[in-house]
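>>> Following is a predicted model, sequence given first.
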Amino acid sequence: MKISVVIPSYNRGEMIAVTLDAILGQSRKPDEVIVVDDGSTDNTVEFVGEKYGDAVRLIRQENGGPESARKHGIEAATGDWIALCDSDDIWLPDHVERLCMMHARYPDADCLSANFTEVGSSARHQDKFLSMGEAFWAQADKDADGLMYLGPDQFKRLLSGNPFFTSATMFSKALYDRAGGINPAYARLPAGDADLTRRMALVGTMACDWHISVQINKHGENFSADGFRNGMGKIVMLKDYLGQPDMFGRYEGDIREAVDRAAIALMYGAFAARNMVDFDTAAAELPFGKRPFGLKVRSLFAALPDGLVKMIFSLYDRTQQTKETH
């Protein structure tokens, strides 16, 4: 088992050292560490070359987005297993060791994911797997070491959510090829990295580790705007799947339901944020007749002239302020 680590990076400079030091300091050392510089305009290339020398294989490319850089790194890797990490995330010292333990426990599993915690100013989840809720983990049980065998064809499970992030996932190169690799069309699409995970879940066999061994850095995101972009990115990918019946045909109904659920969630979120532009964008993905009653009412309200919508919101705010002062 030869493990290659692939890290896409853009303008990280000396900050990438925290990530690389954690990777190189693993209790089970990876066999190859690759940084793919995605057209940085700062000193990232010089810093990595000078500080790490032969310990890190440095690949340079013109700026093409993180998915393009991952694709380049994976295809250049010499390992038969690929572990991914973003350039601002941190592996705890036992991350690779536990992935190898999971591989030994479930040798037929070719896509392995670890649990993670979020850190930084915009962190929300201390335990990502736990935050998914019991329903997501139905028909799967942890063993005494916190390892969980999910089995083959987990695509439908991932339609309801995806706790398997790139920085916490390792997969066989053979599975990557079988799943069709990274789609370059999603190189800059929000949430585009989830496409590879879904494809591997469809054609591979999955296992996961509830032990937290990764820190995902969340800093400075606007959760309202970022969440909307990611949600629309998910819809774009799911609709693309509907045009690939050879691979996804047996899940057509599930995919259509997932598109509807995503559009409904985005519409409610946009309305709560009073962003009628985003509301209309999401509404275009969901016919009026398929909307819950509450969304139908909101849709009629959103169709009013902009000035009237703003006036009604303003009156509502003043009413709420009056209530709070009495």
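Noted; the coordinates are in hand.
>>> switch to C-alpha atoms for all contacts and neighbour counts from now on
Will do.
>>> Which residue, other than its chain neighbours, is closest to E252?
L242 (6.3 Å; Cα to Cα, 6 or more residues apart in numbering).
>>> If you could redo that for N43, that was the one I meant.
Excluding the flanking residues, the one nearest N43 by Cα to Cα, 6+ apart is G13, at 5.3 Å.
>>> Can you name the residues that contact that neighbour?
D42, N43, T44, V45, F47 (Cα atoms under 8 Å, 6 or more residues apart in numbering).
>>> Out of those, who's the most crowded?
Taking other Cα atoms under 10 Å as the neighbour criterion, V45 ranks highest of the contacts of G13 with 24 neighbours.
>>> Confirm that that one sits in a helix.
Yes. Looking at V45 with DSSP: H, G, I helix; E, B strand; the rest coil, it is inside a helix.
>>> how about the strands in this structure?
Taking DSSP state E, the strands of the chain run over residues 3-9, 32-38, 57-61, 81-84, 90-91, 111-119, 147-152, 169-172, 205-217.
>>> and the third one, how far from the chain's centre?
Centroid separation between strand 57-61 and its chain, computed with Cα atoms, centre = their mean, to the nearest Å, is 24 Å.
>>> Determine the set of other helices and strands touching that strand.
For strand 57-61, the packing partners by 3 or more Cα pairs under 8 Å, 6 or more residues apart in numbering; DSSP states H and E come out as strand 32-38, helix 44-52.
>>> Packed most tightly, which of those would that be?
Stretch with highest mean neighbour count among those: strand 32-38 (a mean of 24; mean count of other Cα atoms under 10 Å).
>>> take the one below as the second:
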Amino acid sequence: MSIIRFSVVIPLYNKVDSVFRTLASICEQRFAAAEIIVIDDGSTDGSADKVATLNIPNLTLVKQKNKGVSAARNLGVTLAQHRHIAFIDADDQWTPFYLYEMSKLIQRFPKHQCFASNYQKVIEDGVYRNPKLAIGDISPIGCVMDNYFEVCAKGDLPFMPSSLVISRQLFKQIGGFPVGEAMGEDQALFSQIALQGSLIYSPLVLMLYHTDSENRACDRHIPQDILPFAKRLLAEVAAGQVNRLTAPFVLQYCAAHICHLAKMNIQAGQLTAAKQLLKHPVSKLKPLHRNLFGMWLITQYLFQQLQTWRE
């Protein structure tokens, strides 16, 4: 087998308080990255200047006008010199053995082109939370995950962009991340990977996913409609383009997505949007969640009416 070299791609936009932590976690890897490519997507808070002052020898900093995270990641892959691309967002962290474990997965499963690992959420400083994963017992040396949609339909995502390694060949074959989609671009890529073949998964917690960092897209805007990746999946199922054995789980996955959006909108007081989401026929494939959020929605409507009467 040829020598494994990783090109690390980091999209950067206004993460001046987090990017040093991310880069430090890369520099501390027991299996060194061959190159680090930071694509500054038009930051206005001095993030790029901070990266430039670190003088990391194998780091390349490229600046572009603000085009979004997908365009930044895609450009990074275009510039990468090596076969295996390891993504990490500018507010996440790898544990010291992340790239080492990824290299071992590549050696154990040389015919595959996508590799991912488990992660842990950082809610705030010193507060960690495990994702709710419906994957059962998996060997610590990794295994083939060929039921991605089933896993996601029953729990949290089993991995994140920052715990994903993909070959340049497969990335280009899929078409990269969809440009112009502010949210769900990661699930768009994951879904296409799952539809085109299986991936190799490690249950080891090798990445820290920070939900406590600054300038997170999901904190700025709550979608009131199904995201584009789910619309495309539903269209592909309807057109008969998805394997008949996989299609039911794809629909359940989309149903889980719809119910999750409805929950977020109820929490934000956007009740009309939540109501429309729960009306989607696919949401019926997650009956427990749909009924629970439906009851919650009714109580919120009643609470609003009570507040109006009191005024």
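Here it is on my side, so go on. Here the structure is a predicted model, which is why all the values come from computation and not from measurement.
>>> re the thing from before, what's the residue nearest to E252 of the first structure aligned with over in the second structure?
L242 of the first structure maps onto L234 of the second structure when the alignment is built from TM-score structural alignment.
>>> I'd say that match and Q252 touch.
No. L234 of the second structure is beyond contact range of Q252, at 10.4 Å (criterion: Cα atoms under 8 Å).
>>> the more surrounded of these two?
Between L234 of the second structure and Q252, Q252 has the larger neighbour count (other Cα under 10 Å), namely 21 against 18.
>>> And that one, how far from C152 of the second structure?
As judged by Cα to Cα, to the nearest Å, Q252 of the second structure and C152 of the second structure stand 9 Å apart.
>>> Which residues are in contact with the residue nearest to E252 of the first structure?
Residues in contact with L242 of the first structure (Cα under 8 Å, 6+ apart) are F248, G249, E252, I255.
>>> Of the residues you listed, just the buried ones, ChimeraX syntax please.
Per 16 or more other Cα atoms under 10 Å, the buried members of the contacts of L242 of the first structure correspond to this ChimeraX selection:
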select :248,252,255
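>>> Closest one to V236 of the first structure out of the contacts of L242 of the first structure, please.
V236 of the first structure lies nearest to I255 out of these, by Cα to Cα, at 11.5 Å.
>>> any idea what the closest one aligns with in the second structure?
Using TM-score structural alignment, the partner of I255 of the first structure in the second structure is V250.
>>> do P8 of the first structure as well
Applying TM-score structural alignment, one finds that P8 of the first structure aligns to P11 in the second structure.
>>> how many other residues sit next to its match?
For P11 of the second structure, using other Cα under 10 Å, the count is 25.
>>> T22 of the second structure versus the residue nearest to it when sequence neighbours are not counted, what's the distance?
Leaving aside its chain neighbours, P11 of the second structure sits nearest to I39 (5.0 Å; criterion: Cα to Cα, 6+ apart). For I39 of the second structure, the distance to T22 of the second structure equals 14 Å [Cα to Cα].
>>> so M170 of the first structure sits right up against I82, yeah?
Yes. Using Cα under 8 Å, M170 of the first structure is in contact with I82, at 5.5 Å.
>>> For G176 of the second structure, give its distance to L75 of the second structure.
From G176 of the second structure to L75 of the second structure the distance is 10 Å (Cα to Cα).
>>> cool, and K63 of the second structure?
With distances taken as Cα to Cα, K63 of the second structure is found 10 Å from L75 of the second structure.
>>> Neighbour count: those two, which is higher?
L75 (19 against 14).
>>> ok, now which ones touch the equivalent of that one over in the first structure?
In the first structure, L75 of the second structure lines up with H72, judged by TM-score structural alignment. H72 of the first structure sits next to V36 when contact means Cα under 8 Å, 6+ apart.
>>> give me that answer again for 10 Å
Counting by Cα atoms under 10 Å, 6 or more residues apart in numbering, H72 of the first structure touches V6, P8, V36, D38, I59, R60, Q61, P66, I182.
>>> The first one against V33, yeah?
If I follow you right, that is V6 of the first structure. Yes. V6 of the first structure is within contact range of V33, at 6.3 Å (criterion: Cα atoms under 10 Å).
>>> who touches both of these two?
Looking at what touches both V6 of the first structure and V33 (by Cα under 10 Å, 6+ apart), the common residues are R57, G73, A77, A83, L84.
>>> counterpart of I182 of the first structure in the second structure?
By TM-score structural alignment, I182 of the first structure lines up with F177.
>>> neighbours around its match, how many?
23.
>>> Roughly how far does the closest residue to it other than its chain neighbours sit from P11 of the second structure?
Spatial nearest neighbour of F177 of the second structure, excluding adjacent residues (Cα to Cα, 6+ apart): S70 at 5.1 Å. In this view, S70 of the second structure and P11 of the second structure are 8 Å apart by Cα to Cα.
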